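Student: Okay, structure incoming, though there's no sequence with it:
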């Protein structure tokens, strides 16, 4: 290189610039951060939020009654309802998802955060945490795609993200160097029970923790937004997670839940029981999307994956309670 530099300094400088630019572009931390969402700052008019929630409750109560009617029509019991009816005459005009519409009205603005394809999620009331100083986000299941987490960070001033996934070693490349100070990644899994591998455990034996244990490790008493994508383990994990709250009557420690549901090997009766458990814990679906990417890649597959976003209507989380007014003394 020294010989080339001495004989052809302009050529050597050009080569140096090309190489430096290439390394810069290949560095995932050099990616430009995602564009923040437009400033929101549209908190509900004083006294309006309880009215919106009451109306959303009434609308959802009708859906609960309609669900029972649909079960009687196509059942007449849950054991008789098929998840995805075969093509026969007469053709039953429904799929399992028709029994569980995302019919709860978000009382704030509804915004999609992250990629428009697989990876993005719908959030109710991002404005409620836009400037919240103790904003806590948990993201379970990264899989090399972090557009959701990245846009949450660029659109808020204080939110921090705790990420968990034992199948990868970091967040996806969307978490740039400028965003990384507000992120915390751990190669742990979310499970119904804690499991700490012994020192001589195989490399495939990963640490697993309950949500309560993870929150205790981090010193958290609340989570504003919880995103979970754990490839069908959501049934076992959420069942164990919610049980103590259902037994005690205490509200769940998170404000909303973004969850991908995988119906692999599930019956309608089992799914209905699990879903009604979510509802009993105070979770109400306000948005859903079938995972059509999965259907497209598996041409013969049923649409048995769907994204749901839930609002927790119990307790005093930031999405259902107005911020207390601060009075000057």
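Tutor: That came in fine, so what should we check first? From a predicted model like this one, the values you see are computed outputs, not experimental measurements.
Student: only C-alpha atoms for contact and neighbour calcs from this point on.
Tutor: Fine.
Student: Mind naming the longest helix for the protein?
Tutor: Assignment by DSSP state H gives helix 49-74 as the longest helix of the chain.
Student: Can you name the residues in contact with the next helix or strand after that one?
Tutor: Next in sequence after helix 49-74, counting helices and strands by DSSP states H and E, comes strand 110-113. Here strand 110-113 makes contact (C-alpha atoms under 8 Å, 6 or more residues apart in numbering) with 120-126, 147-148, 151-152.
Student: can we see that at 10 Å?
Tutor: With C-alpha atoms under 10 Å, 6 or more residues apart in numbering as the contact definition, strand 110-113 has outside contacts at 36-37, 119-127, 147-152, 155, 286-287.
Student: Contact partners for the spatially closest residue to residue 156 that is not a sequence neighbour?
Tutor: Using C-alpha to C-alpha, 6 or more residues apart in numbering and skipping the chain neighbours, the partner closest in space to residue 156 is residue 130 (4.4 Å). Applying C-alpha under 10 Å, 6+ apart, we find residue 130 in contact with 39-41, 152-159.
Student: Mark which of the residues you listed are buried, thanks.
Tutor: 152-156, 158-159 (16 or more other C-alpha atoms under 10 Å).
Student: and which of the residues you listed is nearest residue 170?
Tutor: Residue 170 lies nearest to residue 153 out of the buried ones among the contacts of residue 130, by C-alpha to C-alpha, at 16.2 Å.
Student: after the strand or helix carrying that closest one comes which helix or strand?
Tutor: In the assignment (DSSP H and E), residue 153 maps to helix 147-154. Counting by DSSP H and E, the next helix or strand C-terminal to helix 147-154 is strand 160-164.
Student: Now do that next one: which elements does it pack against?
Tutor: The contact analysis (3 or more C-alpha pairs under 10 Å, 6 or more residues apart in numbering; DSSP states H and E) places strand 160-164 against strand 136-140, helix 147-154, strand 183-186, strand 189-190, helix 211-218, strand 223-228.
Student: Which positions within the first one qualify as buried?
Tutor: Meaning strand 136-140. Buried positions in strand 136-140, judged by neighbour count with 16+ other C-alpha under 10 Å: 136-140.
Student: just checking, residue 60 touches residue 106?
Tutor: No. Taking contacts as C-alpha atoms under 10 Å, residue 60 lies outside contact range of residue 106: 11.4 Å.
Student: helices or strands next to the helix or strand that contains residue 256 in the packing?
Tutor: Element membership for residue 256 (DSSP H and E) is strand 254-262. Applying 3+ C-alpha pairs under 10 Å, 6+ apart, one finds that strand 254-262 contacts strand 121-124, strand 136-140, strand 223-228, helix 234-248, strand 283-290, strand 305-312.
Student: one more time with 7 Å, if that's ok
Tutor: Where contact means 3 or more C-alpha pairs under 7 Å, 6 or more residues apart in numbering; DSSP states H and E, strand 254-262 is packed against strand 223-228, strand 305-312.
Student: what's the closest of these to residue 321?
Tutor: Comparing these by C-alpha to C-alpha, strand 305-312 comes nearest, at 11.2 Å.
Student: Name the residues that touch that closest one?
Tutor: Outside strand 305-312, the residues within contact range by C-alpha atoms under 7 Å, 6 or more residues apart in numbering are 122, 255-263, 282-291.
Student: also this one, for the comparison:
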């Protein structure tokens, strides 16, 4: 190698090392959301408002795009006829975005749920949950418990949560909830639907809220094997016909973690029979303030039927900003 070239290469290496060392020793970069946590100053409210306004514009674009998708798809057998050019789940993509962190809370498998703004909940209602914790309570409803309570256990450990759980197929919480947190987790063997005289009984969501003395729930987890269509439709009807204005024109919770099951409910519950019915149901949630920020396939469920029939969604309520701890 010629000497001038060697000198130039050596100089370049030295400059690279200086720049690299300078980068490594400087203050680490932090996502902006961490510098805008509740109570930290830094224009938190303005920051979140700007994020929400941008997300709303993206959602509006998606709403217009859906109309074109529906027109191009035509009338097909629902849901399995919608594969190409648009799959059935393409009509309900997460077109909004969480203005905070997205985190899976609970196990990495089917029992865990993706939460928008878990850090916000921890800051507003720090845990663990206990009778002596003076922090504001986080009200959580869990519809569908089955054999995994890792999500509920994590909420109790990390926030000052009070959790009300309902499932007519099991007799209590799963093993993940430790004894020292159990007093803040209230379980009732009951289903979601209509029919208090059944055994076990069934309740609508707003009936349970009235029984518990709640006009607002911070976070709702709903995994009720297809009955979610009736449950949400009933609640939507309650909000739309609300002469006392109890619900303030929006669904009475800050965040909804829901699994949608496109299955035949038979006589037990009703499910959409065509794309128009599915879109009307989906739009009814959005009309009352919910925005989808995340989704993921339930591969275990899909594999059991050999078709993509099950999808998990995270939706946040953007209308009730006075109560919603996320906003």
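Tutor: Okay, I see it. Remember, predicted model here, so these are calculated numbers, not experimental data.
Student: Superposing both, give me the TM-score.
Tutor: Between these two chains, after superposing, the TM-score reads 0.75 (TM-score structural alignment, normalised by the length of the second structure); 264 aligned residues with a C-alpha RMSD of 2.0 Å.
Student: circling back to that earlier point, and the contacts of strand 110-113 of the first structure, which are buried?
Tutor: Neighbour counting with 16+ other C-alpha under 10 Å marks 37, 119-127, 147-152, 155, 286-287 as buried within the contacts of strand 110-113 of the first structure.
Student: Turn the buried residues of strand 136-140 of the first structure into JSON lines, columns for distance to residue 74 of the first structure.
Tutor: Below are those laid out as JSON lines (distance: C-alpha to C-alpha, whole Å):
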{"residue": "136", "distance to residue 74 of the first structure": "43"}
{"residue": "137", "distance to residue 74 of the first structure": "40"}
{"residue": "138", "distance to residue 74 of the first structure": "39"}
{"residue": "139", "distance to residue 74 of the first structure": "37"}
{"residue": "140", "distance to residue 74 of the first structure": "36"}
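Student: Closest one of those to residue 321 of the first structure?
Tutor: Closest to residue 321 of the first structure out of the buried residues of strand 136-140 of the first structure is residue 136 (16.7 Å), distances taken as C-alpha to C-alpha.
Student: Where does stretch 98-117 of the second structure end up in the first structure?
Tutor: Mapping stretch 98-117 of the second structure onto the first structure (TM-score structural alignment) gives residues 106-125.
Student: Need the counterpart of residue 210 of the second structure in the first structure.
Tutor: Using TM-score structural alignment as the criterion, residue 210 of the second structure maps onto residue 216 of the first structure.
Student: Excluding chain neighbours, what is closest to residue 189 of the first structure?
Tutor: Of all residues not flanking residue 189 of the first structure in the chain, residue 208 sits nearest, at 4.6 Å (C-alpha to C-alpha, 6+ apart).
Student: burial of the one you found, as a residue count?
Tutor: Other residues lying near residue 208 of the first structure total 22 when counted by other C-alpha atoms under 10 Å.
Student: What does residue 296 of the first structure correspond to in the second structure?
Tutor: Match for residue 296 of the first structure (TM-score structural alignment): residue 303.
Student: what sits against its match?
Tutor: With contact set as C-alpha under 7 Å, 6+ apart, residue 303 of the second structure has no partners.
Student: before we move on, the earlier item: nearest to residue 95 of the first structure, of the helices and strands packed on strand 254-262 of the first structure?
Tutor: strand 305-312 (12.2 Å).
Student: matching residues in the second structure for the closest one?
Tutor: Strand 305-312 of the first structure corresponds to residues 310-317 in the second structure, going by TM-score structural alignment.
Student: Find out how far the matching stretch is from the centre of the chain, if you would.
Tutor: Between the centre of stretch 310-317 of the second structure and the centre of its host chain there is 5 Å, according to C-alpha atoms, centre = their mean, to the nearest Å.
Student: residues contacting the residue nearest to residue 189 of the first structure?
Tutor: 188-191, 194-196.
Student: Tell me which of these you also see in the second structure.
Tutor: Of those, the ones still in contact in the second structure (both residues aligned by TM-score structural alignment, their matches' C-alpha atoms under 7 Å) are 188-191, 194-195.
Student: between those, which has the most around it?
Tutor: That'd be residue 190 among these, by other C-alpha under 10 Å, with 27 neighbours.
Student: thought it was touching residue 209?
Tutor: Yes. At 5.3 Å, residue 190 of the first structure counts as touching residue 209 under the criterion of C-alpha atoms under 7 Å.
Student: Tell me how many other residues crowd residue 311 of the first structure.
Tutor: Neighbours of residue 311 of the first structure under the rule other C-alpha under 10 Å: 26.
Student: For residue 253 of the first structure, see how far away it is.
Tutor: Computed as C-alpha to C-alpha, to the nearest Å, the residue 311 of the first structure to residue 253 of the first structure distance reads 12 Å.
Student: Could you count how many residues lie near the residue nearest to residue 309 of the second structure when sequence neighbours are not counted?
Tutor: Using C-alpha to C-alpha, 6+ apart and skipping residues adjacent in sequence, the residue nearest residue 309 of the second structure is residue 262, 5.0 Å away. Residues lying near residue 262 of the second structure (other C-alpha under 10 Å) number 21.
Student: which residues sit in contact with residue 262 of the second structure?
Tutor: Contacts for residue 262 of the second structure (C-alpha under 7 Å, 6+ apart) come out as 226, 309-310.
Student: what's the closest non-adjacent residue to residue 42 of the first structure?
Tutor: That would be residue 127: by C-alpha to C-alpha, 6+ apart, it lies 6.5 Å from residue 42 of the first structure.
Student: I'd say the one you found and residue 40 touch.
Tutor: Yes. Contact criterion C-alpha under 7 Å: residue 127 of the first structure and residue 40 qualify, at 5.3 Å.
Student: The aligned residue in the first structure for residue 282 of the second structure: which element?
Tutor: Aligned counterpart of residue 282 of the second structure in the first structure: residue 275 (TM-score structural alignment). Under the criterion of DSSP H and E, residue 275 of the first structure resides in helix 268-280.
Student: Mean per-residue distance, that helix versus the second structure.
Tutor: Compared with the second structure after the fit, helix 268-280 of the first structure shows a mean deviation of 1.3 Å (mean C-alpha distance after the TM-score superposition for the first structure).
Student: Now do that helix against helix 234-248, angle only.
Tutor: 50 degrees (axes from the mean of the first three to the mean of the last three C-alpha atoms, to 10 degrees).
Student: Let me know the angle separating helix 268-280 of the first structure from strand 305-312.
Tutor: Interaxial angle of helix 268-280 of the first structure relative to strand 305-312 (the same axes, to 10 degrees): 30 degrees.
Student: Just the buried residues out of the contacts of strand 305-312 of the first structure, in ChimeraX syntax.
Tutor: Selection of buried members from the contacts of strand 305-312 of the first structure for ChimeraX, criterion 16+ other C-alpha under 10 Å:
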select :122,255,256,257,258,259,260,261,262,263,282,283,284,285,286,287,288,290,291
